[in-house]
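A.B. asks: Below are the sequence and a predicted model for it; my questions follow.
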Amino acid sequence: MAENTLFKKLRKAFSFREDNHARLGLFLRRGHLPARLANFAFNAACKAARDVRRVTRRQERAPARTGVCAFIAELSIPQCRHYRVSERAAQLRHLGWTVRLCPWETLEAAMQALQLASFVLFYRTPMVGHMPALYAEARRLGIPILYDIDDLIFDREGLAAYMTRLNLSAERAAAMLEKADSYRRAMEEADMLLASTPALARHATAVGRPCFVAHNSVADDLAHLARTLPAKKADGEVVRIFYGSGSDTHDADFALIADALAEAMAKDTRLHLHIHGHLELPETLSAFCGRIHRAPFLDGNLYYRVIADYDIALMPLARDTFNEAKSNIKYQEASLFGIPSIASPTAEFLDAITDGVDGFLASGAEDWRDRILLLASDPGLRTDMAKRAQQNVLKRYANTVIADTELRPVLPQMAPVDGQRLLLVSTSFGKGCTDGGAMVVTDTAQALTHQGFEVFVFSLARTDAAPHGAVVRHDWRGIKIMAANLRPGGLNQENPETDQLFRQVLEAVQPDLVHFHSIEGLGPGLPQECIRSGIAYVITMHDAWWVCPRRFMLDPAGNYCAQSVVDPETCRSRCGLDEAAVWRRRTRMLEAVAVAGAVFTPSDFYNAFVRRNFPRNSAVLTNRNGIRPPEAPRTARAAGPLRLGYLGGKARWKGYYFLAEALRGLGRDDFELLLVDLDPLSGTSGMADPDDHALWRGLPVRILPFTEHAAADGLYAQMDVLLFPSLGDESFGLPVREAMARDIFVLSSDCGGPREALVDGENGLLFPKGDAESFRMQLRRILDDQARFKNYRTANAGDVRGIMSQSAELAVAYGKITRS
């Protein structure tokens, strides 16, 4: 029993856990002297092992990000797809690349593959139709263009010489030569070329692009199939000779050996010829029709299962420029399945075969006849040669060997994992944003690029220039934006289409960290995609979307719901929402927030609100929004009445209707109210409706069109005092801080976030939310001292800070999360 206990203690201790070490030490210290000595030796060994592991980790190469290859290929030719496309895709995956394979004829699919690609690989694609558009899109995206070719179909002279022995019609020959020019143009527009043989590479370099050799290879699944097939049993009565033809262009090649084969079959009546595929049988062999067997070209593994029973493979090729550039794939396949080969001495067969060791090379009819008869007469020679050939092929042409030795060195370098790649997620982003949260994301994204981060953005953007459901990538000020061409879904609606696109973006970007901002309309399923991918994420709650099914906590009438902790029962009774659906959403949000590396809020006020609603996440941090400073100091105010500005749009909860009612009861008109119309940007009529004219009739009001946020200085320059009469709780109050930074006094409701910036009487005045009389009282104080506020200069800016300060704070938090 004691021995079992000691064994368990030792086994646990070898896991290098300190608590197990402590328990083991206590156990051994209670024993006699040998146990203490064993304890001393064991601790020394563990320390040495930890030191070795620490040094080893330091010496390990830093992991690299994988990327996405847009593989746009000729897929309509079965042999090409099997020998080149499938194997090239497998090699890329072996090297860590995600492969997006699509036929070159489908423009939309190819364009979509390019959007998320690190590089594009074209295979055997002519420069016709929409191909120039695909090349142009790759250039716009700035991704490298590689071109893969495995036949001399781009060389007019070599192709013309080859076609003279194919008995083609004049029309077909002319079409093939014209297509050769289009292949050549496609190669000339690429950055780099891949060729299947050195001879082909020498021809390809003539187009003026660097060319590298990446041989055809043995598929992993074929190697597995060859290992699992039953062993071949020798049959002394029949020797099966095999010839395979994948197209109708090999009659001239087979004619080279017809006489030799006829002589061999006449001398050895055990010889049977098995022909697979297209071939016009020469008249010389007609006398042996009883021993000649035909089979169609078979697809998939069936072909290999059939040929595995054959005894000798024949590979004749006419010696010309075209065939000298061909690969030795037939030798690879025959050798893999234990079939000894006899081949013509073209370049690739000469390179692969050591004559008489792992295959035979035959030049003339006599060579072919003698080698066929020799292999037919000696089963032991066939077996030994086949084994050596199989070893040769697996050593030189295994899929992983070609990938590691020939393909890896020519592909784009993968970026190291350095903790500096961010993916920001926001429904809106960039130029033209009117939402405060989206403006903050746009500004901080630019600031983070200056701090060394590589910033990507996933957002929504409607456009007619791309199909629905596509991702359109573009660069903006050093930021790579992946915009999904989708209509925003409902605020709480599951959106599988967006989830799938986001999954593809995660695969392509491979961020160190995802930062979710305002993602209403994108769907609540995006954090789950990060969890599935094992990618850390953080959340900034700019508003109540994560908490409330109605984003700004508004009931159907547009009134603010002042719940401190959102209760699904209240959502049902007040807003008519399905209570079960609210609970499902609430549970999903709780789980997503609990897993987040951090939750940021723009104010301490909102921090407390989030903590009440998400008690399972202790990492709730305040990250106050930074603002854009004014481009120039405030100029002197124009003459006239005091100008009051309002930037809240027509939203009831922002105080639009409250403001009209409060001003109408003010009883004075020694001011001008500037209303900034936000709604026309979303396609609505804005503040030009007859109802709006009636609402403001008799009041000194002027409506200003909204300009882009970058030009906001022009709007603020027309204001003396900013009115911020929000009826709901505000997470921050961006206009309040922007006004302070531009020497504009603020009159705000006591609505949460703005309170933290306002010093009552110094840089602004507060009044209780929705209290019209208190609002009028504070406004009268301002109107009674107009000269002061026309010449106001902000002496106390409260908590106002710049964007760089906010982004620096985020960078520190990001670093802690990615390092952990």
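C.D. replies: Perfect, I can see it now.
A.B. asks: Every contact and neighbour count from this point should use C-alpha atoms.
C.D. replies: Fine.
A.B. asks: So for stretch 483-502, first residue to last residue, what's the gap.
C.D. replies: 10 Å (CA to CA, to the nearest Å).
A.B. asks: what does that stretch rub up against?
C.D. replies: Outside stretch 483-502, the residues that touch it by CA atoms under 8 Å, 6 or more residues apart in numbering are 457-463, 466-473, 520-526, 529, 545, 549-551, 585.
A.B. asks: which of those count as buried?
C.D. replies: Buried residues within these, counting neighbours by 16 or more other CA atoms under 10 Å: 457-461, 469-473, 520-526, 529, 545, 549-550, 585.
A.B. asks: ok, which stretches of the stretch 51-200 of the chain are helices?
C.D. replies: With DSSP state H, counting those that start in this stretch as the criterion, the stretch 51-200 of the chain has helices at 78-80, 87-94, 107-115, 131-141, 156-163, 170-188, 198-204.
A.B. asks: for the second one, packing partners?
C.D. replies: The criterion is 3 or more CA pairs under 8 Å, 6 or more residues apart in numbering; DSSP states H and E, and the helices and strands that helix 87-94 contacts are strand 98-103, helix 399-402.
A.B. asks: A206 is nearest to which of the ones you listed?
C.D. replies: Ranking those by proximity to A206 (CA to CA) places helix 399-402 first, at 24.3 Å.
A.B. asks: what about versus this one:
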Amino acid sequence: MRAVAARADLDRLTHLFRLQERSLSGRLLRLLRGHLRQEGAIRTARRVACRIRHVLRPPPVEDGGLSAVADAYARAVGTEGLAPVILIVAELSLGQCAKYRVWQRVDQLRYLGWTCRVVDWRDTGPALTALQFCTRVVFYRVPAFESVHTLLAEARRLSLPCWWEVDDLIFDRDLYLRNGNLATLAGAERTELLFGVGLFRNCMLACDRGIASTPVLAEAMRAAGLRDVAVIENALDAETLAIVAEMGAAGLGGGEAPGGDDGPVVVIYGSGTRTHDADFRVAVPGLVAAMAAEARLRLQIVGDLAAPGELAVFGDRVEMLPGRPYRDYLALLARADIAIAPLEDCVFNDAKSNIKFIEAAVLGLPSVCSPRRAFADAMTDGQDGCLAATDDDWARALRRLADDAGLRRRIGARARAGVMARYAPERVARHQVAPVFGRPADPPPDGRLRVLCVNVYYAPRSFGGATLVAEEMVRRLHATGAVEVAVLTARPAIAGRPPSALRYQEGGVPVLSIDMPPDGDAIAAFDNPAAAAVFADVVASFRPDVVHVHAPQGLGAGLLRVCRERGIPYVVTLHDAWWLCARQFMVRADGRFCGQARIDPRVCGRCCPEARYLDDRALVLGRGLRDAALLLSPSAAHRGLHVANGVDPARIVVNRNGFRWPARPRPARPPGPVRFGYVGGNEVVKGFPLIRAAFEGLERPDWVLRLVDNTLTLGLRSIDMAGWRVRGRLDVVPAYDGGTMDAFFDSIDVLLFPSRCPESYGLTVREALARDVWVVASGPGGQAEDIVDGVNGTLVGLDATPADLAAVVGTLLDGGRFDGYVNPFKDRLATWDGQARDLLDLLRGVVAAGA
């Protein structure tokens, strides 16, 4: 379905591109074409053209522009109000390391009640997104490449406590060089490992705290400059215990080694990587002596290892077996009689864990180990294992165990009992993990209503009337003190930042923004799985009682599916006809109202022949409306449109939009020509071409027309005055805000609002009426409901012609009617406070009904 729609879009855009080629500006595109892929030429050209226009005609003001937007996204925020979550950013390519340091940790943290998430450190975008929803973060075995510095900087911006975790001494070059295994590696591989030492060290020191797998490793981390370091040992986990239980049921492991007094005695060594050749050689002399003296001894080497030549004399008594999945490795271990864990005598190995002993012990298998710190701490020589420091120790321990099957069983049983007591998952969670992370503490309920607001735009990137309403409602709900409110919105990509979510604060309210590409496909505009996935994280983190959806264009109706799945009621404010019309305003391609009252899919299909997904769109969005707990309409006219299209009248109510009332009385009008204002940008649906044609047709110069270009706040420009042929004066000004609104309306006498369709409300109309500005608006529609024709404004038809509008303008230019004019019906207008009070009552009613 997406492919068909994309093909249709490409065909249409290719046609437009060919038309463009024939124009003068097409020559510029031909210069670029050699550097563009054919499939992406159209979209790239549009972006290039946009940038060229911006460079040639930059916004006249900087305040409130792109730099202010970037600053808002860069400000530090805290974790207040978020559900407690621990994120582990990890090295996941080393399977065994990930098992013991990542997946074990997840199980331990969940045992303590934490929600835990894991992401590979190489996946920068997903990691950045995951950081937005956690309250603590652990970087396991992560090097400080540039992408990781991005993650660390984001963690600092989000005020997240950071731990750097490691299970090898890979951050100290001098100590690392004492590891004899390095000498067995090829030069390039050795250089690469040593190069990584500095990267690991930098990442470690960029964190607040550390976690080590052994006390020696913790001491080295402290010596390197990380003061707060805790020890959490490698341990047993549910997966390992389940496998061992299955093997016990099958007669393997559990202290019953298969070798008897007369049969072969299998010694097993597991090499996880190719960096253990020097370690294994520690045991070779003792192995050779023991195998020479005891013919029953056989050796199995599992994994990557260069077999020493001294073992060749034993022929098939030495088996070199490839590495295998963990379950299969444990099965092989369970069939052996003795496990060995040789390690060179160096600080690097003293920092290693005793996991080889734990794995053998849980299977009831006796181990012979080098007396490195972690092994010496975990076992008593001759009781639950054997420590071998010299060649004679190795030979003596192996021969002793080979000669006595009963001894093997007794040592194996004691070892199993010891590791089960010390390294059981719950015990490690309680005694080692809990002191580091504690247990999650949800804030006690404070009785406040938790509301999650959704709108495609939000401050500092404000655009359009729906956004203004959404922002005001959020601010006023937040100001009551009775509501905890958060926002989900969209934003453009940020230079240098991979696609990812970003959390910031606006007016003390947490906001989660999703970057949305400007050229996203048409289906994603109403069904965006990526946005729905992030929304699910927002819901889990903020835990709203109710979701209030304003304008979700581009974010999609998948958000509503998440609400249904989680049992969260949602309310939709119908700011326009987007839920019914793919063009959003029920206008045809020429910008004229389609004239439908009840939507006919056949008419829509002819209007948008390239949109072959209209039936699916109607199905998805229709389901979203039907499942809403309540629908809100800003006007009676807009409510009537949705009722006519199947919405249950009992489930849709009018919640009229408030607006910013004037902060002071309107000053006396200065002498001079009549001043007209228009706020709709260059949109056809807002009547821009109608206004241009009407004013170009005026024969008189005694007027001023001020055109507001909202895109100036986005660093763009949509209105070009160069082509206008008029006798009066034209001004293009940026969008006003709360601080400049009164000044703008003081500068005009008449607001032009000749929309080509029935508007849902018309916020600008109310702003003007409250400031004693005459309004020329089209009707019927929500925009006309507060206008009394001839008393506080003039109504024209939705199909008004330039001549019709010019005639109205001509009438208003005569007579001096605006000197001392006051709108007599201002008391009928809505207020932000009234809208917010009604909205809060409605939201509370929805939550109470679902309780």
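C.D. replies: Nice, I can see it. On a predicted model such as this, the values are computed, not experimentally measured, just so you know.
A.B. asks: Out of the helices and strands packed on helix 87-94 of the first structure, flag the one nearest F71 of the first structure.
C.D. replies: strand 98-103 (4.7 Å).
A.B. asks: Surely M111 of the first structure touches L134?
C.D. replies: Yes: at 6.6 Å, M111 of the first structure and L134 qualify as touching, with contact defined as CA atoms under 8 Å.
A.B. asks: For the closest residue to S462 of the second structure other than its chain neighbours, pull up the helix or strand it's in.
C.D. replies: What sits nearest to S462 of the second structure in space, not counting adjacent residues and going by CA to CA, 6 or more residues apart in numbering, is L468, at 7.2 Å. Using DSSP states H and E, the element containing L468 of the second structure is helix 465-479.
A.B. asks: packing partners for that helix?
C.D. replies: strand 483-491, helix 832-850.
A.B. asks: Out of these, which one sits most buried?
C.D. replies: Of all these, strand 483-491 has the most neighbours on average by mean count of other CA atoms under 10 Å, namely a mean of 24.
A.B. asks: and the next element down the chain from that one?
C.D. replies: With elements assigned by DSSP H and E, the helix or strand that comes after strand 483-491 of the second structure is strand 501-506.
A.B. asks: Report the mean deviation for that next one after fitting onto the first structure.
C.D. replies: Average distance, strand 501-506 of the second structure versus aligned residues of the first structure after superposition (mean CA distance after the TM-score superposition for the first structure): 4.4 Å.
A.B. asks: and the angle from that strand to strand 483-491?
C.D. replies: On the basis of axes from the mean of the first three to the mean of the last three CA atoms, to 10 degrees, strand 501-506 of the second structure is oriented at 130 degrees to strand 483-491.
A.B. asks: and the helix or strand following strand 501-506 of the second structure, which residues are buried?
C.D. replies: Later in the chain than strand 501-506 of the second structure, the nearest helix or strand by DSSP H and E is strand 509-515. Neighbour-count burial for strand 509-515 of the second structure flags P510, V511, L512, S513, I514, D515 (criterion: 16+ other CA under 10 Å).
A.B. asks: Would you format the helices of the stretch 51-200 of the first structure as CSV with mean neighbour count and distance to T498 of the first structure included?
C.D. replies: Formatted as CSV, the helices of the stretch 51-200 of the first structure follow (neighbours: other CA atoms under 10 Å; distance: least, CA to CA, whole Å):
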stretch, mean neighbour count, distance to T498 of the first structure
helix 78-80, 14, 34
helix 87-94, 20, 25
helix 107-115, 20, 15
helix 131-141, 16, 22
helix 156-163, 16, 48
helix 170-188, 17, 34
helix 198-204, 20, 43
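A.B. asks: Output those as a markdown table; include the columns distance to R643 of the first structure.
C.D. replies: Output for the helices of the stretch 51-200 of the first structure, formatted as a markdown table (distance: least, CA to CA, whole Å):
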| stretch | distance to R643 of the first structure |
| --- | --- |
| helix 78-80 | 74 |
| helix 87-94 | 64 |
| helix 107-115 | 48 |
| helix 131-141 | 47 |
| helix 156-163 | 78 |
| helix 170-188 | 64 |
| helix 198-204 | 73 |
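A.B. asks: Of these, which is nearest Y716 of the first structure?
C.D. replies: Here helix 131-141 is closest among these (CA to CA), at 37.7 Å.
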